[in-house]
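*Asks:* missing the sequence, but the structure's below:
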């Protein structure tokens, strides 16, 4: 979870723009710095992936070494046990031979039966131990496999975000966001950006529906509240738009930098509640 939070924060830093709709153009220096930032983040992700793979290799080596150590100790213990057992048998046999307690044939049969029972008991104990080790190894292997699958998903989603950034039209970006949602259906960030693309093609009801899906899962999601406010503004529902703006600014204070220049909020200018929000940004 910590890795995912770090990754999401990095993605937000790279892909967030001054406005989720149409904003002021970047300066030349910002355009030059952006590829460097993306390259730095890609290098960091590569390093994290390599660290994960190194950890996996080390874990497998350690598990294998421990299994071999346990097996070696088990076999040594069994060997020592059987050796001492036969020493005892030899002593008892000598004693029986001296006192004439029973015939050699009876002693042989009894000794064979005792040895078989003892060996069966030892084999059963160590069979149970090896079974437990095998189950534990399978469980750990499954965990490693699941982690590898999650890493592959993260890499694939990261590549899709890069593709979405390079798409020239909102429709193409929405197709890429759909691919992300097919991999991770509950990706709230992809839903929010899809709502932004829907606003660009003037599908305000669609954008409103997408924002509602996000807010059902995260009621304090600042970007989703901001996008829904823009959709309400375009649909003429001013009071609801302003209420969402207030919540969005409370959840993400940086949103206050956008409201004065947001084209989708032009219809709110002149509303006393909306105008009261702008000086908070200017102060």
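*Replies:* Great, that's in hand. Just so you know, these numbers come straight off a predicted model, no measurement behind them.
*Asks:* can we go C-alpha only for contacts and neighbour counts from here?
*Replies:* Will do.
*Asks:* OK, contacts around residue 34?
*Replies:* residue 14 (Cα atoms under 8 Å, 6 or more residues apart in numbering).
*Asks:* Tell me the helix or strand right after the helix or strand hosting it.
*Replies:* If you go by DSSP states H and E, residue 34 is part of helix 28-99. Following helix 28-99 in sequence order, the next helix or strand is helix 104-166 (DSSP H and E).
*Asks:* Could you report the neighbour count for the closest residue to residue 78 other than its chain neighbours?
*Replies:* Closest residue to residue 78 apart from its sequence neighbours, by Cα to Cα, 6 or more residues apart in numbering: residue 122 at 7.3 Å. Number of residues near residue 122 (other Cα atoms under 10 Å) recorded here: 16.
*Asks:* now residue 122: how far from residue 242?
*Replies:* 77 Å (Cα to Cα, to the nearest Å).
*Asks:* Comparison target below:
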């Protein structure tokens, strides 16, 4: 695996491969890699012949400086994991390589910015679009892969691609879960043993909705799922929403594409999860 810290060197290397006809697939991450990330690399391998992964803890998407400070950065461990799944290229820049002083950025992504995660983390998606736009310009991927766990982020990035007419195809990959159902996340390492058990209530509530899903009972199912989570001590629910998967508006009788999304703080750790819902044919 080739490792680059400088964008100019990476661009030079990739432009040579592109000239030879390579299809470049790209998995942007903030590191602390787990099997969920590695599944994206493996999927990227199926879709192209050069797989690029970036590891960059992006400061502009953190609302809380303490959250940024404590974000895990086990880079040597991450490198080993990427080598094990045959990643071709790692881009691991410093903050000064990605940002020059007091840059300004604002992209009008519409109401997506203020819904669900956006409401609880103002400015977060501006930071996400800012860094992903930079990374797309550096790597110039044919295909970029993102995990379904950050469902709203996928919609936001697709909106950016459409607005700025970027020549990249977005691929959303399924959530990877632990055997007991917990969605894999870099934040899970902050959970105590007790919190880890309590956190299972999120996937329990999502599975309850999935197993009982009927478009006519959206409101009732949503209330039942909220009750399931609120009955678990040590779990502070931010939201549980059954939404239209295309725009994250609350689902209604005209919705065709349903997704249930949840965010909660378990102990001191904020977790998100979601599940795509299908209507029984």
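*Replies:* Yep, that arrived. The structure displayed is predicted, hence computed values, not measured ones.
*Asks:* Tell me how the two chains score on TM-score.
*Replies:* Overlay of the two chains. TM-score (TM-score structural alignment, normalised by the length of structure 2): 0.24; 128 aligned residues with a Cα RMSD of 7.0 Å.
*Asks:* that older thread, how much space separates the residue nearest to residue 78 of structure 1 from residue 85 of structure 1?
*Replies:* Distance from residue 122 of structure 1 to residue 85 of structure 1, by Cα to Cα: 12 Å.
*Asks:* One more: residue 30 of structure 1?
*Replies:* 81 Å.
*Asks:* same deal with residue 2 of structure 1?
*Replies:* In this view, residue 2 of structure 1 and residue 85 of structure 1 are 55 Å apart by Cα to Cα.
*Asks:* Looking at these two now, which is surrounded by more residues?
*Replies:* For residue 2 of structure 1 versus residue 85, neighbours defined as other Cα under 10 Å are more numerous around residue 85 (15 against 7).
*Asks:* Contact partners for that one?
*Replies:* Counting by Cα under 8 Å, 6+ apart, residue 85 of structure 1 has no contacts.
*Asks:* neighbouring contacts of stretch 6-17 of structure 1?
*Replies:* Contacts of stretch 6-17 of structure 1 (Cα under 8 Å, 6+ apart): 34, 37, 38, 41, 45, 165.
*Asks:* ok, residue 79 of structure 2 - how many residues close by?
*Replies:* So residue 79 of structure 2, with other Cα under 10 Å, has 17 neighbours.
*Asks:* Now name the helix or strand holding it.
*Replies:* Following DSSP H and E, one finds residue 79 of structure 2 within helix 75-84.
*Asks:* ok, now residue 263 of structure 2?
*Replies:* Counting by DSSP H and E, the element that carries residue 263 of structure 2 is strand 258-266.
*Asks:* Next secondary structure after that strand?
*Replies:* Next helix or strand after strand 258-266 of structure 2 toward the C-terminus (DSSP H and E): strand 269-277.
*Asks:* Could you list every helix and strand that that following strand packs against?
*Replies:* Counting contacts by 3 or more Cα pairs under 8 Å, 6 or more residues apart in numbering; DSSP states H and E, strand 269-277 of structure 2 packs against helix 200-211, strand 258-266.
*Asks:* mind listing what's buried in the longest one?
*Replies:* The reference is to helix 200-211 of structure 2. Within helix 200-211 of structure 2, the residues scored as buried using 16 or more other Cα atoms under 10 Å are 200, 201, 202, 203, 204, 205, 206, 207, 209, 210.
*Asks:* Report the angle between that helix and strand 269-277.
*Replies:* Angle between the axes of helix 200-211 of structure 2 and strand 269-277 is 10 degrees (criterion: axes from the mean of the first three to the mean of the last three Cα atoms, to 10 degrees).
*Asks:* which strands and helices sit next to the next helix or strand after helix 200-211 of structure 2?
*Replies:* Scanning forward in sequence from helix 200-211 of structure 2 by DSSP H and E, the next helix or strand is helix 218-230. Helix 218-230 of structure 2 sits against helix 200-211, strand 235-244, with contacts defined as 3+ Cα pairs under 8 Å, 6+ apart.
*Asks:* Could you check the angle helix 218-230 of structure 2 makes with strand 235-244?
*Replies:* Using the same axes, to 10 degrees: helix 218-230 of structure 2 against strand 235-244 is 160 degrees.
*Asks:* picking up where we left off before, could the helices and strands packed on strand 269-277 of structure 2 go into TSV alongside distance to residue 44 of structure 2?
*Replies:* TSV is the format used below for those (distance: least, Cα to Cα, whole Å):
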stretch	distance to residue 44 of structure 2
helix 200-211	26
strand 258-266	24
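*Asks:* Fine, thanks again, bye for now.
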